[in-house]
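> 3D model of this:
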Amino acid sequence: MFNHSDQQELFLPLVEGVHETPPWGAFMRNLVARTYARRAFLIITLASAMPTQEPTVIHVSAPRAVKEPPLDFRRLDGLGLHPYGQLRPGRVYAIDEVLDFDNAERLAFQRAALAEMGIRYGRWLRVTAGGAADAWLLLVREREDFSSSAVSTLAAIGPHLTAALRTLAALTQQRLQTAMAQSALARLGVGQLAFDAAGRVMAADPVAEELLPYSNAPEARAGRRLQLLPAVSSALEQACAAIAEGRSEGGTLLLLDPSRNLHLLLRKSDLNLPEPRAVPAVIGTLRIARREDERAGALVLRGIHGLSDREAALAEKVSRGETITDAGRTLRLTDETARNYSKRIYAKTGTQGQADLVRDILSGLTPLA
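I've put the predicted structure just below:
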């Protein structure tokens, strides 16, 4: 039977801990205190991680051991203990259960190394998130073994830690999807904001966070306000209200900052979000001038259209607004050679001139290189 202390010190930190970086620091500290462990670590490995990627390791020490070095999980891994992956998920193992009693020499080596690391007593717990992630929790003591109460606490935590690991694995997947989308938009210089019907910012991506100022004044409701000139702020609120109420289909353009020629395009939100959800009324989009590295863009053009190095470099420069002859001179080509190159570029890309070429480049993968 779980009591109020268990809920406050262990289970609630497990739920909230998926949002910590790294996760579950508070949970680990509370677990060490509850079990009277001296030191502990939690190893988290995602199934999708590259083989060369180091696992996430959270080290925690009791106050009496805070000056001691953290547990060296790599050294433990090299002792030839019972392979972590073969530990039955959810079962609590004592140190003796992972030692090699079939090889006296190795057993002596293992015991000596553990003693040198200050590990005389320990408990292992493995949890797994259905093939998406694995975690291994180790608690150690030096002078006396863990009490039956401490072992029971660790065993009781197993199912809850498993559920939390599944949540963390799913959250990690969503974070990856979000990061990919934000990275693509950032490469194009695009920033986006979600507004409610009153013009409050519900969410903003990194580009929008960087480009726009936000008011520090507290709001009665959730959300933030953009810090704008009074007339612009009023226009934003009126536009969001009109779009939310259906009096405008969107496409409203606001000049946020004349000094930077920074405009914000507002449209009705069409996001399809799962329940429970807080659907924004309006999506705001802004864009700054940002292009890919020239060499990276030329490589993409060469790969897609079979252009030569010089042809790809010339096409890349033309897409940035340079004339054929100016781009050719930058590349140390004569005007005649540049014009001959341009004809070959048009033929290979299937375009009908400079304007068509620029359109084709800017609407393709090149700006995302």
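> alpha carbons only for contacts and neighbour counts from here, please
Noted.
> Tell me which stretches of the stretch 201-350 of the chain form helices.
Taking DSSP state H, counting those that start in this stretch as the test, the helices found in the stretch 201-350 of the chain are 206-211, 230-244, 294-305, 309-319, 324-330, 335-349.
> most packed of the ones you listed?
helix 309-319 (a mean of 22; mean count of other C-alpha atoms under 10 Å).
> Which strands and helices lie in contact with that one?
When contacts are defined as 3 or more C-alpha pairs under 8 Å, 6 or more residues apart in numbering; DSSP states H and E, helix 309-319 sits against helix 294-305, helix 324-330, helix 335-349, helix 354-362.
> now with 6 Å?
Here helix 309-319 touches helix 294-305, going by 3 or more C-alpha pairs under 6 Å, 6 or more residues apart in numbering; DSSP states H and E.
> And the helix it packs on, how far out from the chain middle?
Its chain's average C-alpha position is 28 Å from that of helix 294-305, according to C-alpha atoms, centre = their mean, to the nearest Å.
> Relative to R247, how far out is the closest residue to P367 other than its chain neighbours?
Closest residue to P367 apart from its sequence neighbours, by C-alpha to C-alpha, 6 or more residues apart in numbering: E292 at 5.4 Å. To R247, E292 is 39 Å away according to C-alpha to C-alpha, to the nearest Å.
> One more, please, to line up against the first structure:
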Amino acid sequence: MAAMVLSRIDQDELLGALYALDDIQPFAAFLERLRRRTHAREAVLLTRSVTSGWKSHVSRISNATALPPVPRGLLQTLRSGRLYDFEELGEGGSGRIIRASNHRNDVWIGIRGGASDCFGAPDGALLSALSSHAAIAVSNMARLRDSQIELAAANAALDRAGVGWAVLDEYGEAVTGQNHDVSSRQRAALVNGVNDGARVAVAGQAIAIPFAAGGRGAALALFREPVQSIDRAAAFAAAYGLTGAESRMAIALAEGASIVEAAARLNLTEQTARHYSKRLYAATGARGQAELVRLVWTSVAALA
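Now for the predicted structure:
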């Protein structure tokens, strides 16, 4: 079949919806427009990837009974780039389907109807013209979701460490990131410092470093936020074979408490607290409180 050039209307109506990257209902608007365009009972987009497995997106006539799904084993036998007729495949009803593959995904796009429905050559040509676009759109959606996962993971890790961030443009305006009480004058000072060649610029309680990914003159601002700890004591106990009480003593000392202050915080006698501290030094190999503090904040406990 000769390649079809999409009309201006199809480009606006179909490709615009296909590349919209809707997180809530991906490809829903595109499939609905494709179904209406071809007068199909169903328009389908099926995808398969190593990371997310199979996904199915369907648009069908309101209140219509769903057609039986196309067997996945059959889909995998279809040759990429060739248009197939459902009668040719031995599936009930009428319709057309085509497969497009790339290094990230396999994509099948099709239109389906009942036995009395008829799809002509223009419908098949339209699917052929759309198939490569569908593969690109699915890959873009996968990349977007990968980026969203990476950003969420990075933010969760920074929350554990009590670090906030914001990307500042060349004028000191926050492009993206977290809200923080840094004045416009301080943001400008941070960006100016970075653009003047400072490896680390400081203004108030925030620092900034060069950030080429943010664009010309951009800077990455970092500042302290409340630490979102899960259970540092449990992590330190597991790392060094300590009891929960001993580990809680270590965390209290690492946070700046004296032995007397730690005993009061943990409802211990001073004698018990001193016994725990000796156990801590023996178990960790620390030769004093300063080294114990260093061990706490360089161990897995700092990540918990």
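> neighbours around the counterpart of V358 of structure 1 in structure 2, how many?
Using TM-score structural alignment as the criterion, V358 of structure 1 maps onto V293 of structure 2. By the criterion of other C-alpha atoms under 10 Å, V293 of structure 2 has 18 neighbours.
> V293 of structure 2 contacts A252, doesn't it?
No: V293 of structure 2 is beyond contact range of A252, at 9.5 Å (criterion: C-alpha atoms under 6 Å).
> Please convert the helices of the stretch 201-350 of structure 1 to TSV, extending it with distance to R39 of structure 1.
TSV is the format used below for the helices of the stretch 201-350 of structure 1 (distance: least, C-alpha to C-alpha, whole Å):
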stretch	distance to R39 of structure 1
helix 206-211	38
helix 230-244	54
helix 294-305	49
helix 309-319	57
helix 324-330	63
helix 335-349	63
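> Ok, which of those comes nearest Q177 of structure 1?
With C-alpha to C-alpha, the closest approach to Q177 of structure 1 among those belongs to helix 206-211: 14.7 Å.
> tell me what that closest one is packed against?
Contacts defined by 3+ C-alpha pairs under 6 Å, 6+ apart place helix 206-211 of structure 1 against strand 190-195.
> got the angle for the helix ranked longest in structure 1 vs strand 190-195?
The helix that spans the most residues within structure 1, counting by DSSP state H, is helix 148-187. Counting by axes from the mean of the first three to the mean of the last three C-alpha atoms, to 10 degrees, helix 148-187 of structure 1 lies at 120 degrees to strand 190-195.
> How far off centre is helix 148-187 of structure 1?
Put simply, helix 148-187 of structure 1 sits 12 Å off its chain's centre (C-alpha atoms, centre = their mean).
> The residue nearest to P367 of structure 1 pairs with which position in structure 2?
For E292 of structure 1, the residue aligned by TM-score structural alignment is S229.
> Show me where the stretch 1-150 of structure 1 has its strands.
Per DSSP state E, counting those that start in this stretch, the stretch 1-150 of structure 1 carries strands over the ranges 39-46, 56-61, 92-94, 121-128, 133-141.
> To H160 of structure 1, which of those strands lies closest?
strand 121-128 (9.6 Å).
> equivalent range in structure 2 for the closest one?
Using TM-score structural alignment, strand 121-128 of structure 1 pairs with 94-101 in structure 2.
> List the contacts of the closest residue to A296 of structure 1 other than its chain neighbours.
In space, not counting the residues next to it along the chain, A296 of structure 1 is nearest to A369; the distance is 5.7 Å by C-alpha to C-alpha, 6+ apart. For A369 of structure 1, the contacting residues are E292, A296, G297, by C-alpha atoms under 6 Å, 6 or more residues apart in numbering.
> count of residues packed around the first one?
When counting by other C-alpha under 10 Å, one arrives at 15 neighbours for E292 of structure 1.
> Would you mind measuring from it to A355 of structure 1?
Taking C-alpha to C-alpha as the measure, E292 of structure 1 falls 19 Å from A355 of structure 1.
> what do we get in structure 1 for V163 of structure 2?
Aligned counterpart of V163 of structure 2 in structure 1: V190 (TM-score structural alignment).
> I'd assumed R287 was in contact with that match.
Yes: between V190 of structure 1 and R287 there is a contact under C-alpha under 6 Å: 4.4 Å.
> how near is the closest residue to A239 of structure 1 other than its chain neighbours to I157 of structure 1?
Distance criterion C-alpha to C-alpha, 6+ apart; nearest residue to A239 of structure 1, sequence neighbours excluded, is T252 at 7.1 Å. Using C-alpha to C-alpha, we find T252 of structure 1 at a distance of 53 Å from I157 of structure 1.
> what's the answer for P206 of structure 1, then?
P206 of structure 1 is 37 Å from I157 of structure 1, where distance means C-alpha to C-alpha.
> again with P367 of structure 1
Per C-alpha to C-alpha, P367 of structure 1 is found 49 Å from I157 of structure 1.
> And T56 of structure 1, how far from D293 of structure 1?
33 Å.
> ugh, wrong one, K348 of structure 1
Taken as C-alpha to C-alpha, the span from K348 of structure 1 to D293 of structure 1 is 22 Å.
> now do S342 of structure 1
Taking C-alpha to C-alpha, one finds S342 of structure 1 at 21 Å from D293 of structure 1.
> now G189 of structure 1
Relative to D293 of structure 1, and taking C-alpha to C-alpha, G189 of structure 1 is found at 13 Å.
> So what's the residue count around G162 of structure 2?
So G162 of structure 2, with other C-alpha under 10 Å, has 15 neighbours.
> contacting residues for the aligned partner of E144 of structure 1 in structure 2?
Under the alignment (TM-score structural alignment), E144 of structure 1 pairs with D117 in structure 2. For D117 of structure 2, no contacting residues are found, by C-alpha under 6 Å, 6+ apart.
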